[in-house]
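>>> any chance you can model this:
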Amino acid sequence: MTLVLILVVPLLLAVLTGLHWYVWRRLVRDTTKPGSRGRRWGTAVFLTGPAFMLTAFVGSFAGLPFQAVRVLSWPAYLWVALALYLLIGLLVGEAIRPVLTRWLRRRAARTATTPQTPAAEPAPVPDQAPTPAPPAPSPVDIGEAPDTRVPDTALELSRRRFTAQLIGTATAVAAAGTVGYGTYGVLRGPRIKRVTVPLAKLPRSAHGFRIAVVSDVHLGPILGRGFSERVVATVNATQPDLIAVVGDLVDGSVSELRSAVEPLSNLRARHGTFFVTGNHEYISGAEQWTEHVQELGLKLLANQRVELASFDLAGVNDVTGESHDDGPDLAAAMADRDPARTSVLLAHQPVFIDEAVKHNVDLQLSGHTHGGQLWPMNYVAGMANPTVAGLERYGDTQLYVSRGAGAWGPPTRVGAPSDITIVQLASRQT
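Below is the predicted model of the structure:
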């Protein structure tokens, strides 16, 4: 592990440094004059942003006080999102740059070759002798006329700077607007999404049963008690029959986030609130969190099953628990059940669908992916997960993946709005 860190960390720092240098070069150096105020301020921003980012990352692992991490996290993670979209915008600008530069050159050439219309000479006054023109002054009288033409190199530099400023301004405005709107979308709280899932074995008496799927809240240095209260209010307003919290509830220890999670004790559903661990619970101390959520009134399903009136509800530990001797065990959760009954499984990561299919699970409810959270990261998430968001079928098993209620890292979502999903079960029996 130490050897991996020694090899990976310097490589990662080199890549981050190179990308920041590229963005600074295009956005600051190419758009400003040496020594100008704009260049000094722009360079200061590109030094301060990464400094916050590295300090927050290192501080969270080095045991920096939680309040200090909270202060650092806001500028650090917002810089991550802003830098991503500045980079994307400038890369798009690379395709536009030669076209715009060529157009400016042609426009300048047309202007230079357009003949100037000579001024009309005044009409002579009738019956009056024309006034003779004064003799032209000799070079001795006035000296050589100075050449006022701008050198071609100066024109080219001016043209390039104008192009860089145009692309840089458009990129900065678009990136700031994208991050600002995406952050507003997270902080205002998740919206309700409704999905109907037909199940062949579900009895008619359970038709319309509603499960509120809450995933990836990520209470931590940025999203705190206020956000937790908004999530609880949103869930309770739907009056679900059952609430399923499918992991990644927190990013921090119980002592740090005790106040932030306290509102979860107000979650209300006719058949209760159930919880399974996600990978971030194991990072934050799974044993302490599984104890604390039960103190809040959530029912832990750790490789366990409960038999409700109309279907079986099972839950497994996250696959990350395997490295903590606390991995998922679906066989134990499904042991001795009546296969004629409908089964619904809570499993944090969509990759667990293969096990669900083997055990003839009817419906798996998951999160983990955030729907990619920041476009185009949805394509990266798609390479690691069978389903990034939404409902899909795998054989006789259906998988629903929520985009999650919160956000990890940057409190920003682009192209993947947060949601709390109301999954309504539908019976096919008449």
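>>> can we go C-alpha only for contacts and neighbour counts from here?
Will do.
>>> quick one: contacts of stretch 326-339?
Among residues not part of stretch 326-339, those counted as contacts by C-alpha atoms under 8 Å, 6 or more residues apart in numbering are 302-305, 314-322, 355-356, 359.
>>> which helices and strands sit right next to the strand or helix carrying residue 112?
Applying DSSP states H and E as the criterion places residue 112 in helix 66-113. Contacts of helix 66-113 with other secondary structure elements, assessed using 3 or more C-alpha pairs under 8 Å, 6 or more residues apart in numbering; DSSP states H and E, are made with helix 2-24, helix 37-61, helix 152-187.
>>> pick the most deeply packed of those.
The highest mean neighbour count among the helices and strands packed on helix 66-113, using mean count of other C-alpha atoms under 10 Å, belongs to helix 152-187: a mean of 17.
>>> quick one: that helix to helix 2-24, angle?
Relative orientation of helix 152-187 and helix 2-24, computed by axes from the mean of the first three to the mean of the last three C-alpha atoms, to 10 degrees: 120 degrees.
>>> one more to put side by side:
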Amino acid sequence: MVVVFALVALAVVGVLVTANWYVWRRLFRDTTRGPGTARRVGAVVVAGGWALAVGALVAERAGAPFWLQRVLAWPGFLWLALSLYLLLAVLAGEVVRPLLRRFLERRAAARPAARRAAARPADPGELPDPAADPERIPAGTAPPRTPPAGPEQTAASGATPPSPLAVPSRRLFVSRVVAGAAAAAAVGTVGYGTYGVLRGPKVKRVTVPLAKLPRAAHGFRIAVVSDIHLGPVLGRGFAQTVVDTVNSTQPDLIAVVGDLVDGSVKDLGPAASPLARLRARHGAYFVTGNHEYFSGAEQWVAEVRRLGLVPLENARTELPHFDLAGVNDVAGEDEGQGPDYAKALGDRDRARAVVLLAHQPIQIHDAVDHGVDLQLSGHTHGGQLWPGSLVAEAANPTVAGLERYGDTQLYVSRGAGAWGPPTRVGAPSDITVIELASRQA
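You can find the predicted model right below:
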């Protein structure tokens, strides 16, 4: 097992080193004439960016002093996103590169023909009427021909002929254009994706019909909040934005479905304090996500309870018209605190509709087995950084949105925040208001 892990780790390192060498080559080596400052600066940028990224990841998982986590997090995590899109951009540049080179070659080939056409003697019939221009050279007199300026004439006039080193070759020109476009595209993509996260999640509204829901509960609104990921990057201000957005929807119930934090209560308690201002007629409920088990799940369960949220640890509560249940995340199994569906759902009245809060979409199969009507989940971030959605699709039954599994429906939120890079591309953050609909209405 250790040998397999070592081989996999070695393969991953090899891929990363190769990919970063390729990015450095296209952005720095191919755009310069030879060894020099630009290439050295490029190497420092690429290597230094990855050093900060690894440092940020290690500091967060190792519980380093919070000030150090914050110092490393912004540049380190942003470099992770930027390096991904630099790689994708220079790969796309391989398609553009031969097309641009061919265009320049054709234009260069067309110039001699144009010069020959311009130097062709004019047809006598095309000469203008001398009478129309009294200062014209008299008919029959050949116009003086000015010989091309040679080196002597150029020197005499004071003009300096262009140095061959001052004019980039066609290959160098193409490399610089493609590299500049790739860098601009990557920076623009990451910048816009980061702005989208820091601006805060948008509200998404989805109607979900439930067969067992009584007419009196028609229109019941559940605000689903997942994956806030308070940490060294997203702090108290972001939490307040989430709270304000949730409260603005005036929900009947609030469901916080895991991955609230990336860090200890000691470091992030002040950042989470705005959650005490969540307001809903039937209260706010919480279930753990996998990141709570990286951050001290027991302490965070106690903290959210202190803030006024109701933790559902493999538990169920009976609301006026349906049941609300919650199970722990599967990551809790390593600590003996995994999901217990029998405890949460085993003795309920099956004539009543039940809504289950479970962090990961993969928990849907157990929900189906226990007759759940609707499961609310997060975890996937919708992929967060395209093409991460392709990986998320391979690992989860549903990446985002509403799908049906037998008699059970599953809704997966893309989440309110972001993990690692505070950046989203192709997977905008959301807070979803689920409006339950009774088929009897």
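>>> in PyMOL, how would I select the buried members of the contacts of stretch 326-339 of the first structure?
Selecting just the buried residues from these in PyMOL takes one command, with 16 or more other C-alpha atoms under 10 Å as the test:
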select buried, resi 302+303+304+305+314+315+316+317+318+319+320+321+356+359
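>>> let's see which of the contacts of stretch 326-339 of the first structure end up in helices.
The helices in this structure, assigned by DSSP state H, contain 355, 356 from these.
>>> tell me which residues touch the residue positioned nearest the centre of the first structure, please.
When C-alpha atoms, centre = their mean is applied to the first structure, the residue found nearest the centroid is residue 374 (2.7 Å). Contacts here follow C-alpha under 8 Å, 6+ apart; on that basis residue 374 of the first structure touches 81, 412, 413, 414, 415, 416.
>>> looking at the helices and strands packed on helix 66-113 of the first structure, which is nearest to residue 86 of the first structure?
Minimum separation from residue 86 of the first structure across those (C-alpha to C-alpha) falls at helix 152-187, 5.6 Å.
>>> check the mean deviation of the next helix or strand after that closest one from the second structure.
Using DSSP H and E, the helix or strand that follows helix 152-187 of the first structure in sequence is strand 191-199. Averaged over the aligned pairs, strand 191-199 of the first structure sits 0.6 Å from the second structure after superposition, using mean C-alpha distance after the TM-score superposition for the first structure.
>>> and strand 191-199 of the first structure, how far from the chain's centre?
Here strand 191-199 of the first structure is found 24 Å from its chain centre; the criterion is C-alpha atoms, centre = their mean, to the nearest Å.
>>> how would you label the residue of the second structure most remote from its centre: helix, strand or coil?
Using C-alpha atoms, centre = their mean, the residue of the second structure lying farthest from its centre is residue 140. It sits 76.2 Å away. Local secondary structure at residue 140 of the second structure is given as coil here, using DSSP: H, G, I helix; E, B strand; the rest coil.
>>> for the equivalent of residue 382 of the first structure over in the second structure, helix, strand, or coil?
Structural alignment (TM-score structural alignment) places residue 382 of the first structure against residue 393 in the second structure. For residue 393 of the second structure, the assignment made with three-state DSSP gives helix.
>>> quick one: which of the contacts of stretch 326-339 of the first structure is nearest residue 51 of the first structure?
Once C-alpha to C-alpha is applied, the member of those that ends up nearest residue 51 of the first structure is residue 320, at 30.9 Å.
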